[in-house]
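**Q** Give me a 3D structure for the following:
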Amino acid sequence: MKPRKIAFTILMLVFGLLAARPVLAQPEKGADKTLSPYFFVKSDNPETDRMPLKSTSAKVNVSGVIADVVITQVYKNEGKKPIEAIYVFPASTRAAVYGMKMTIGERIITAKIRDRQRARREYQQAKQEGKSASLLEQQRPNVFQMNVANILPEDVIKVELKYTELLVPTDAVYEFVYPTVVGPRYVGQSSEQTGAAEKWTSNPYLHKGESAPYSFDMKMELAAGLPIQDISCATHNVNIRYNGSNFASIQLNPSETRGGNRDFILKYRLSGGKIETGLLLSRGEKENFFLLMLQPPKRIKEFQIPPRDYMFIVDVSGSMNGFPLNISKKLLKDLIGHLRPSDRFNVLLFAGGSTVMAEQSLPATRQNITHAINVIERQRGGGGTRLLPALKKALSMQGTEGYSRNLVIITDGYVSVEKEAFDLIRNNLGRANMFTFGIGSSVNRHLIEGMARVGMGEPLIVTRPEEAQTKAAKFRKLIESPVLTGIKVDFDKFNAYDIEPLSIPDVMAQRPVLLFGKWRGEPQGNIVVRGIAGDCSYRKKINVVKIKPSKTNTALRYLWARHRIAILSDYNRLSPDGERTKEVTSLGLTYNLLTQYTSFVAIDTQVRVIDGQAQTVKQPLPLPQGVSDYAV
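**A** All right, here's what the predicted structure looks like:
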């Protein structure tokens, strides 16, 4: 080969290697800046404290099926200049955030609920006037942003927020999930294209393996209402103390001080596999609320199961590189390896683009199963996460006639197209059941759970490799057949209204039938639930007269409103409507709840910064445990 041709070949190889290297996104300059996460760059300049969040902790009180949570965030400015701290953090997808307060020294300022634009205006004005202030906004139903303005050097400011949520058991197992860190979100568009709503995604991250720069703590008091059989926490090392048969105290072990890089997940069971069921009533000054939790019947027999057609949609993008993709491979081996001979299946892999294993579903023969597993094993993870085109491709492919079609999505959810994904799935309801597997230690639960909810399916979260086999078995058990279908509810002389949900979807697992609502007058009459379990009729009657309203059920007002807001928001994503927006805003203001359109703002009365403006600092976040630098 001639020297010139050799030099040209080497040059092309170098360019190819450079193009193949992962791009570690840094904040870009200029008007066309692309919104993306970036790596935190440490500075030796002592003037500005770039890690102002010093600790975050949670105190959880569980009474029966309702959890009440108090989160405390402590900010301290160890620099020499006033700062504004911005901290993006996750919360449960079911959280009803109903209160916030800010403490500066001896002064306690209770936050007020405002419509979003007014809250931000009041915050910005206070910031410009030199007053300390805090602003809590919802960026997603499970992603919040805290702004704390004018933190003086050596200042310690505590911000406390409160939320409540309902704990719904599956297969008699209760699960409390406390998300700790927001994983990096891929947008791939400029701020001019997306507007202000997506700017939170441009956030600094530490490198893989670097500990959270703030401490983490968790304390939990559990009053189960019935004897507790066992308690477990596989994500963190905890100390458990039983206080009688129905009560327990759970505290994070001191060794877990830097454990804020993965979701805290605690599970417990009641003795004999029982679950808390029945009717809860709450009487208020203006409105009364109820919650019905009813245990479904046992599953139908295996011979009644129809043949299945599966499409496995697998995320092989950069954020799945390493630990998450290894879990996915183990999970898929189990799922595909246990298909029945009567089943059919296909595999669609996606990252920046997508590829499908076959143009149509294949029989679940040993040869086809082996081929599919080999295809999956060859994946290494790289590129962006283009979920929408993959979903569109999967939905456009024809299923097998006479088969029950099921789409199984396996991803960490590190994208910011939740609304578009929900719309696409809702617009295709009836074409397939939707099941989602969230893979990783801190997945985007809003996307994972939301896709399953709008698709009338079920979400499953796999946080560790050893869970893959158990979750795969749970999926198989789940999909065998709906536990209860054709559910109807009648109110006999019980004056109920504003009921959620308006229609109850098929129950796909051993979990209670849930019904929220309001009631007028006196608690009387009956609630009758009917349905079909396999080839048998199901009927359950609840005598309301026997149930007494309790002051301990005041959280029902928040839970009802939160559920109503979630339903309205889902519809608004499908078809934006000004009236629905007004209704969500009104619900937030009336029930003192954080929503997409309402925010909490707390403003100090004292002017504390006289000269100049505080420097804005975005709190860097640790990468979720097991997520590589390829995600950024």
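**Q** from here on, contacts and neighbour counts on C-alpha atoms
**A** Fine.
**Q** I'd say Glu160 and Ile71 touch.
**A** Yes - in this structure Glu160 lies within contact range of Ile71 using CA atoms under 8 Å: 5.6 Å.
**Q** ranges for the strands of the stretch 51-200 of the chain?
**A** 53-63, 66-76, 83-90, 96-104, 107-110, 112-115, 131-140, 143-151, 156-166, 173-178 (DSSP state E, counting those that start in this stretch).
**Q** please give me the structure for this one as well, since I'd like to look at both together:
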Amino acid sequence: MLSPALTTAYKYGEADRPLNVVLLSDGLTEQQERRTLLELIRTRPRNAKVFCVGVGNDVNRPLLEQLAQDAGGLSAFISRGDDFTRQAQALRRKLTRPAATDLQIDFAGVKVSDLEPKVLPNLYHGAPVRIYGRYQGSGEAQVTVRGSINGVELKKTAPLEFPKQDPANPEIDRMWAWRRIDGLLKDADRSGSRDAVISEVVRLGEGYSIVTEYTSFIVLENDAEYQRWKIARNNVLRTGRDRQSQEIVRAQLDNIRNKAMASLGPQPEPAAINSGQASPAPGVRAPVAPPAPQPTAPAERGGRSFDFGHGSGPVGPLFLGLLLWARRVRRKAA
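**A** Purely as a prediction, here's the structure:
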């Protein structure tokens, strides 16, 4: 039971400091408790955030993601083969570093609609925020992101190109449709009934070839079977376009892989440029002519160099002192 755990954790909240609740669970619970958990998240203390960590290979991922998203936190998932210590350290870094809250995004230059998610989550260290939507128009637009970090205003503006068509990435519209379906179902679960969104979920699932709780794929042997059972193949063109795009991406990856493989191992030496002289045979060193003697400058005569610096030359201060003393001795003797 997760509800008693959340209720107990809320008791540690204080008005003058934030409360971070980390929930470790597989999220497997009854439908009735699901509604209770969503209500507990909605009525949580104002300064409380809930972070969900799904543990195990059988996890109710949608529920844990929704709990964390609605509570302003993050969700992470650890299976049996993962490094638990590494995942724990990554989560700790996100908890101990400031996050950008109250995010808003504006578009200038194109008309944007049907954004998912409708309410942007908090931006944590090392955790990007992905936004999906539809737009009208094309060309360059200015995208502005606003938020707050520990009470300090955050504002970033960057140009972004919106193409009229993008046949190289046909999966983007399907990603938007999947996020749209996910958002509709989560909103319905918050209200307690899915009746109002089922028809839209079915329409998106059939239109974008997405498996949902209300749609599924069916494979028949040939076209005659589809006609026999009166099943419209609405995604024939979409499937062909997706496969063509996948082939292009696969060819690009193969090209990159082949270039990388070609650069491994010993490389052939570059061909020598023919300059009219025979190159020496491999393993035999060509004779090297001795360097020509360089003319030397004639020695200067009639001059003597003295270094009166710090005694580093051939005649230092000590030698000069001895020379003067010897001259005085000779004069006295004379």
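**Q** Quick TM-score on the pair, please.
**A** Superposed pair, TM-score by TM-score structural alignment, normalised by the length of the second structure: 0.57. Supporting alignment: 221 aligned residues with a CA RMSD of 3.1 Å.
**Q** can you redo the strands of the stretch 51-200 of the first structure as TSV with mean neighbour count and distance to Val489 of the first structure?
**A** Below are the strands of the stretch 51-200 of the first structure laid out as TSV (neighbours: other CA atoms under 10 Å; distance: least, CA to CA, whole Å):
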stretch	mean neighbour count	distance to Val489 of the first structure
strand 53-63	19	27
strand 66-76	20	23
strand 83-90	22	35
strand 96-104	22	26
strand 107-110	15	41
strand 112-115	20	35
strand 131-140	24	32
strand 143-151	23	34
strand 156-166	21	21
strand 173-178	18	25
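**Q** In CSV: the ones you listed, plus distance to Arg562 of the first structure.
**A** Listed next are the strands of the stretch 51-200 of the first structure as CSV, based on distance: least, CA to CA, whole Å:
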stretch, distance to Arg562 of the first structure
strand 53-63, 18
strand 66-76, 14
strand 83-90, 17
strand 96-104, 6
strand 107-110, 21
strand 112-115, 15
strand 131-140, 13
strand 143-151, 15
strand 156-166, 9
strand 173-178, 18
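**Q** To Ser191 of the first structure, which of those strands lies closest?
**A** Of all these, the one in closest proximity to Ser191 of the first structure, counting by CA to CA, is strand 131-140 (15.0 Å).
**Q** okay, that closest one sits on what stretch of the second structure?
**A** Against the second structure, there is no aligned range for strand 131-140 of the first structure (TM-score structural alignment).
**Q** and that strand, what other elements does it pack with?
**A** Using 3 or more CA pairs under 8 Å, 6 or more residues apart in numbering; DSSP states H and E as the contact criterion, the elements in contact with strand 131-140 of the first structure are helix 116-128, strand 143-151, strand 598-607.
**Q** Output these as a markdown table; include the columns distance to Ser57 of the first structure.
**A** Conversion of those to a markdown table gives the following (distance: least, CA to CA, whole Å):
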| stretch | distance to Ser57 of the first structure |
| --- | --- |
| helix 116-128 | 25 |
| strand 143-151 | 15 |
| strand 598-607 | 19 |
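**Q** closest to Arg241 of the first structure out of these?
**A** Across these, Arg241 of the first structure has its closest neighbour in strand 143-151 (32.0 Å, CA to CA).
**Q** To Arg476 of the first structure, which of the helices and strands packed on strand 131-140 of the first structure lies closest?
**A** Distances from Arg476 of the first structure to each of those were compared by CA to CA, and the smallest falls on strand 143-151, at 31.0 Å.
**Q** Three-state assignment for whatever residue of the first structure lines up with Gln87 of the second structure, please.
**A** With TM-score structural alignment defining the correspondence, Gln87 of the second structure maps onto Lys471 in the first structure. For Lys471 of the first structure, the secondary-structure state derived from DSSP: H, G, I helix; E, B strand; the rest coil is helix.
**Q** what's the spacing between Lys471 of the first structure and Thr485 of the first structure?
**A** Using CA to CA, to the nearest Å, one gets 24 Å for the distance from Lys471 of the first structure to Thr485 of the first structure.
**Q** before we move on, what about Asn374 of the first structure?
**A** 38 Å.
**Q** what's stretch 174-185 of the first structure aligned against in the second structure?
**A** With the alignment judged by TM-score structural alignment, no segment of the second structure is matched to stretch 174-185 of the first structure.
**Q** Let's verify Pro505 of the first structure: helix, strand, or coil?
**A** Following three-state DSSP, Pro505 of the first structure is assigned to coil.
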